[in-house]
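**Student:** A predicted structure for the sequence below; I have some questions about it.
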Amino acid sequence: MKVKIPCFKCFEQDGIKEPVFSFLELGESNIHEVICTRGHKTFIALTQHKHEILFEIGAMALADGYPREAIATIAAALERFYELCIRVISSGIEIPEEQLHAAWRLIDAASERQFGAFILSMLLWSKECPEVIDNKKPTLPNTSRGDTKTWKEFRNAVIHKGLIPSECVTIEYCELVYAHMNELTKTMTLRHEEAWLSEAQKQATVARQANPEKEIVMFGLPTTLFLARGTQAPGSFKEALKQLNGYREIYGR
């Protein structure tokens, strides 16, 4: 996905008042090189959490009519969200970064182990077992509850067996994940706001430290999950999807 952003150097260096845009292609690296139509080169580091970027890509896929791609991407966003929660809790209880890194290497390639680590981290932190949405079931027309897959079975069938989901069921799944993430985000930021913000800035800070020769601009995108934390937050995923369609002109192509 490519994001259209204003060229900062056109304003700062040339004093050009009308907006001049560049296209930033989202990728795994957090260093993005963009060049505007006037030839200004800028290096951008995003301050968004990775799960926010993934969720946005999934929401955009759904808005463009690709429900299967939306399910796969938003499921990946949920996994990265759980990882973030583990990192925030670890930071909040002052676990050394190198020890967390050593432990994470042992489960880095196993999503089920990562989910288990999330469950136990939340239990030890809050003294309560967190909600598990995987075992819930969608509401399907003309289908009994006994014949309905759980969300975990549904997601795995989409990702691993090529199941093509309907838009209706996809929206219900996205609604569930959206509410789950937002509720946990409120809980986490209430007690660990500093650690939460620090994790968001960390990838941009690491990018700067790894590229001292480059002048890097920190930039935050108005993603769906980011806007959900504001005072005008959409109350549901359907509302957020409408909002996304309203400002999607910032996504150039």
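**Tutor:** Noted; the coordinates are in hand. From a predicted model like this one, the values you see are computed outputs, not experimental measurements. Numbering: from 1, shown residues only.
**Student:** rest of the way, CA atoms for contacts and neighbours
**Tutor:** Fine.
**Student:** Now do Glu199 against Ile57, distance only.
**Tutor:** Counting by CA to CA, to the nearest Å, the separation of Glu199 from Ile57 is 21 Å.
**Student:** hang on, isn't Pro6 packed against Pro19?
**Tutor:** Yes - in this structure, Pro6 is within contact of Pro19 by CA atoms under 8 Å, at 6.1 Å.
**Student:** quick one, which of those two is more surrounded?
**Tutor:** The residue with more neighbours, out of Pro6 and Pro19, is Pro6; 15 against 12, by other CA atoms under 10 Å.
**Student:** ok, the residue nearest to the more buried one when sequence neighbours are not counted - contacts?
**Tutor:** Spatially, and ignoring its direct neighbours in sequence, Pro6 is nearest to Phe21 (4.3 Å; CA to CA, 6 or more residues apart in numbering). Taking CA atoms under 8 Å, 6 or more residues apart in numbering, we find Phe21 in contact with Lys4, Ile5, Pro6, Cys7, Cys36, Thr37.
**Student:** putting a second one here so we can go through both:
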Amino acid sequence: MKLPMTCFECFHELNTPQYPVWVEYQDSHLYEFECPNGHKSHAILQQQKLEVLFSIGMHAITDGYYREAVASFASSLERFYEFFIKVKLLHEKIDSSAVTKSWKNVAQQSERQLGAFILFYTQTFNEEPLLLSQSNTKFRNAVIHKGLIPTKQEAIDFGQAVLDVINPIAEKMTTKFKDAIIEFTFMHIYSYSGPRSAEWNPSTMNSPSLLNVSSRNPGYVQHTVADGLEHLIKMKGFGAIR
């Protein structure tokens, strides 16, 4: 499972997009890589953790690891709830240090996070949020906690179910929390940037995903998991990626 990166020096020198450099996913969002022409680059991935996890789930399906795909999709949804809560609080002008301290009290308790999300969503939009169906929740628990080995189609269907929960809420967020999302994204990038120097001057990398929760523009087109898998398989044909 690897992430495609672009060498900007090659782009500037040749004035044309080059084949991607494939790098291992990092939890830190920081990437250091060298292109075939010997250019060394540092980059900060702009995507939120929830987008990275969903992409890992997509890779897992193409690699034949369907149980891991379901686990990644489930984690992506949980991190989306976190994203919503923190963006909502930022929109309400709650001090970020207070949010960080409060989050520590629920960081290890997914049920409390879900409860907070439901209440914040209801307070914001005056309606109950769309959640995973009971059958999908039962399926997720069977895979993660009981060792169920899903089929490829079951993994795809679960990924689509997660996508169907996130997309409409992300659309509402784009309208309601536009400025807060931009601010949250900059905070995300800044938290990894550190002091810049001649040796450390990272660029910001935006790797499109099926979610794009932090960079949706008007007219954003939503795609299915099947669409995303077809595109990913084509992308893998551009380089040696395993």
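**Tutor:** Perfect, I can see it now. Treat the numbers as computed from the prediction; the structure is a model and nothing was measured.
**Student:** Could I get the contacting residues of Asp179 of structure 2?
**Tutor:** By CA under 8 Å, 6+ apart, the contact set of Asp179 of structure 2 is His91.
**Student:** The residue positioned nearest the centre of structure 2 sits in which helix or strand?
**Tutor:** The residue lying closest to the centre of structure 2 (CA atoms, centre = their mean) is Glu51, at 0.9 Å. Element membership of Glu51 of structure 2, judged by DSSP states H and E, is helix 49-63.
**Student:** The helix or strand that that helix is followed by to helix 49-63, inter-axis angle?
**Tutor:** Using DSSP H and E, the helix or strand that follows helix 49-63 of structure 2 in sequence is helix 66-91. Angle of helix 66-91 of structure 2 versus helix 49-63, following axes from the mean of the first three to the mean of the last three CA atoms, to 10 degrees, is 160 degrees.
**Student:** Buried ones in helix 66-91 of structure 2, by neighbour count?
**Tutor:** Judged by neighbour count using 16 or more other CA atoms under 10 Å, the buried positions of helix 66-91 of structure 2 are 66-91.
**Student:** next structured bit after it?
**Tutor:** Beyond helix 66-91 of structure 2 in the direction of the C-terminus, DSSP H and E gives the next helix or strand as helix 96-103.
**Student:** Report the aligned residue range of structure 1 for that following helix.
**Tutor:** The aligned range for helix 96-103 of structure 2 in structure 1 is 97-104, by TM-score structural alignment.
**Student:** and the matching stretch, how far from structure 2 on average?
**Tutor:** Superposed on structure 2, stretch 97-104 of structure 1 shows a mean distance to its aligned partners of 0.9 Å (mean CA distance after the TM-score superposition for structure 1).
**Student:** returning to what we had before: now do the contacts for the residue nearest to the centre of structure 2.
**Tutor:** Ser76, Ser209, Leu210, Leu211, Asn212, Val213.
**Student:** Turn the residues you listed into TSV, including distance to Lys104 of structure 2 and secondary structure.
**Tutor:** As requested, those are exported to TSV (distance: CA to CA, whole Å; DSSP: H, G, I helix; E, B strand; the rest coil):
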residue	distance to Lys104 of structure 2	secondary structure
Ser76	19	helix
Ser209	28	coil
Leu210	29	coil
Leu211	26	coil
Asn212	26	coil
Val213	23	coil
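**Student:** which of these line up with contacts in structure 1?
**Tutor:** With both residues aligned by TM-score structural alignment, their matches' CA atoms under 8 Å, the contacts of these that structure 1 also has are Ser76, Ser209, Leu210, Leu211, Asn212.
**Student:** Highest neighbour count among the residues you listed?
**Tutor:** For those, counting by other CA under 10 Å, the largest number of neighbours falls to Ser76: 26 neighbours.
**Student:** Contacts only, for the nearest residue to it once chain neighbours are set aside.
**Tutor:** Closest residue to Ser76 of structure 2 apart from its sequence neighbours, by CA to CA, 6+ apart: Leu50 at 4.3 Å. Contacts for Leu50 of structure 2 (CA under 8 Å, 6+ apart) come out as Ser75, Ser76, Leu77, Glu78, Arg79, Phe80.
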